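> With the sequence up front, the predicted model follows.
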Amino acid sequence: MAHKREPGSLYVVATPIGNLGDITLRALEIFKEVDLILCESAKETRSLLSRLEISTPVLALYKDSSESPYSSVLDQLAQGKSMALVSDAGTQGVSDPGSQMVRTAREKGIRIVPVPGASALTALLSVSGFQVNPTYFLGFLSEKPSKKRRELERASEMDGLVVFYESVHKLPRLYPMLAEFFPETEVLVGRELTKTFEEVIYYANPRDLLANPPNAKGEFVFLLNHRKKTLKGNSDSTDM
């Protein structure tokens, strides 16, 4: 069914995280119809649009905590122009600077429309085989080792799945922390999801991960099956 663009709307549009085929028909329609596409990196977004044969203008937004970078954009939205907001890859606002733009637009009464699509978080959850209720998403762990330890320690007190992203060059420091705070927890690692060298690797516990780590290249998502009943020997299927 065709989607009619609404004037003065901000469309928050998910883009592929690796496989171009994951772009949705609705996203393509929005990209063609809006007046402007707001993005993290103009270079990355223009490259995506070029492959999709779309010529809509793009504007890179600043990662600024103030309202000023968005004033011109908000004025244009208030005047009836429509825009799409995208990240370099995946669902905007999950682990990127788009949340500030969305908050500012909402405060100004701008209509905000989600256009869902690819997400590394939901991609890994969908193939985990674990009961996903509850799931705690930590986003990217802290850059600072001491704060990262506190984040993982707090997460180890939770009962459920724990999911987070981690930068590839920080993996050697991460693995011993997982062994310390989640010694008996199942680990599912998603590497380069939807891309050519995609891997989804299961480890019975972090010790196995330490002994046989995945190739330290690409984008990583970690899922820890820290459901307390499972750790005590009860299967997921016993829970209603």
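Yep, that arrived.

> From here on, just use CA atoms for contacts and neighbour counts.
Noted.

> What's the local residue count around Ala211?
9 (other C-alpha atoms under 10 Å).

> and the gap between the spatially closest residue to Leu52 that is not a sequence neighbour and Glu44?
Nearest residue to Leu52, sequence neighbours excluded (C-alpha to C-alpha, 6 or more residues apart in numbering): Leu28, at 8.0 Å. Counting by C-alpha to C-alpha, to the nearest Å, the gap from Leu28 to Glu44 is 16 Å.

> now swap in Glu192 and tell me
18 Å.

> okay, these two: which has more neighbours?
Neighbour totals were compared for Glu192 and Glu44, and Glu192 leads with 19 against 14 (other C-alpha under 10 Å).

> check contacts around Glu153.
The neighbourhood of Glu153, defined by C-alpha atoms under 8 Å, 6 or more residues apart in numbering, consists of Phe181.

> go with 10 Å
Residues near Glu153 by C-alpha atoms under 10 Å, 6 or more residues apart in numbering: 147, 177-178, 180-182.

> okay, pairing it with this:
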Amino acid sequence: MTDIPAPQPSDRHYVLGGARFLARPLEPGLHVVATPIGNLRDMTLRAVETMAAASLVACEDSRVTRRLVDHFALAVKLVPYHEHNAAEMRPKLLARLAAGESVALVSDAGTPLVSDPGFKLVEAAREAGHRVIPVPGPSAVMAALVAAGLPTDAFFFAGFLPPKTAGRRGRVRALAAVPGSLVFFETGPRLAASLADLAAELGDRQAAVCRELTKLHEEVRRGTLSALAADYAAAPDPKGEIVVVVGPPGEAPPPADTDIEAMLRAALAGGSVKDAAAAVATATGLPKRDLYQRALLLAREPG
């Protein structure tokens, strides 16, 4: 890494709207920078300044990041950091941090550490006592949640599902009880099969397939999981980046009267009327006062 010179103050410029600006100096540390998921105009001013002022920018694919660098006329040093070279590059980046430099970490699109190797670098940087500074911005997960029109008060991001049916169904089955919307990344060739497996394990929940978000051919399709699975199975594999959002599980129907009676009788066999009503109220969410009256009538029945 010693062959990568730090940028000089005169290099720390960026261009916006044809005007040239000098980036402010950065504090030493690892700056985790979110970059656009498609539309370059989603780049925040702070993200541009951070990349312009950093000693170097660690990126997944320099060809992808180069387009962003050229768009804002940044004179930055790009260093590849991806799953294939992370073990080799991580000590070198930590050495730059130890020397008091500022390192910007970016992914190909969106927020680093979401389905990329950035986590291990952040973990190592923190363990070494270096500052980790988030520079928030675009996220495919949040963009899809906003566009899907499904509940967002609670959600779980599950990344990419396993590529094969058995593994995929097992993973989905483990997520079935999550009390919120589920968010997945998926590829075009696997989309129809994944939607079918989601329907098989989760039931026919409402879902949305969000494709090419913020790009020219942005598309969001809503429907039940089974309907979406059928639609995509009948068409050519879709292209581009895909996020699938699945709505939360529906509320369980209230137990039938016969079930409530059976539960009360079972509870009365081992406890008082009060204890039986409390136990069944906890299990069903039904009012304890009503259950107490029913338990009292059952207890008075002749044996």
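That came through, no problem. All of these numbers come straight from a predicted model, not from anything done at the bench.

> hmm, which of the contacts of Glu153 of the first structure are the buried ones?
For the contacts of Glu153 of the first structure, a neighbour count by 16 or more other C-alpha atoms under 10 Å gives the buried set as 177-178, 181-182.

> what's the neighbour count on the aligned partner of Met101 of the first structure in the second structure?
By TM-score structural alignment, Met101 of the first structure lines up with Leu121 in the second structure. Other residues within reach of Leu121 of the second structure, judged by other C-alpha under 10 Å, total 21.

> The one 10 residues further on too?
Neighbourhood size, Arg131 of the second structure [other C-alpha under 10 Å]: 17.

> For Glu199 of the first structure, which non-adjacent residue is closest in space?
Distances taken as C-alpha to C-alpha, 6+ apart put Arg191 closest to Glu199 of the first structure, at 5.1 Å, once the chain neighbours are dropped.

> Isn't Ala235 of the second structure up against Leu191?
No: using C-alpha atoms under 10 Å, Ala235 of the second structure is not in contact with Leu191; the gap is 11.1 Å.

> Between these two, tell me which one has more neighbours.
Counted by other C-alpha under 10 Å, Ala235 of the second structure and Leu191 do not tie: Leu191 has more neighbours, with 22 against 9.

> For the residue nearest the centre of the second structure, which three-state class applies?
Closest to where the C-alpha atoms of the second structure average out (C-alpha atoms, centre = their mean) is Phe157, at 3.8 Å. Assigned with DSSP: H, G, I helix; E, B strand; the rest coil, Phe157 of the second structure falls in the strand class.

> residue ranges of the helices in the first structure, please?
25-33, 42-51, 71-78, 98-107, 120-126, 145-156, 171-181, 206-211, 228-231 (DSSP state H).

> Quick one: closest of those to Ser87 of the first structure.
With C-alpha to C-alpha, the closest approach to Ser87 of the first structure among the helices of the first structure belongs to helix 98-107: 7.2 Å.

> which secondary structure elements does that closest one contact?
Contacts defined by 3 or more C-alpha pairs under 10 Å, 6 or more residues apart in numbering; DSSP states H and E place helix 98-107 of the first structure against strand 9-13, strand 36-39, helix 71-78, strand 83-85, strand 111-115.

> average gap between the second one and the second structure?
Averaged over the aligned pairs, strand 36-39 of the first structure sits 0.4 Å from the second structure after superposition, using mean C-alpha distance after the TM-score superposition for the first structure.

> still on that earlier bit, contact partners for the closest residue to the match of Met101 of the first structure other than its chain neighbours?
Among residues not flanking Leu121 of the second structure along the chain, Arg90 sits closest, at 6.3 Å (C-alpha to C-alpha, 6+ apart). Contacts for Arg90 of the second structure (C-alpha under 10 Å, 6+ apart) come out as 81-82, 118, 120-122, 124-125.
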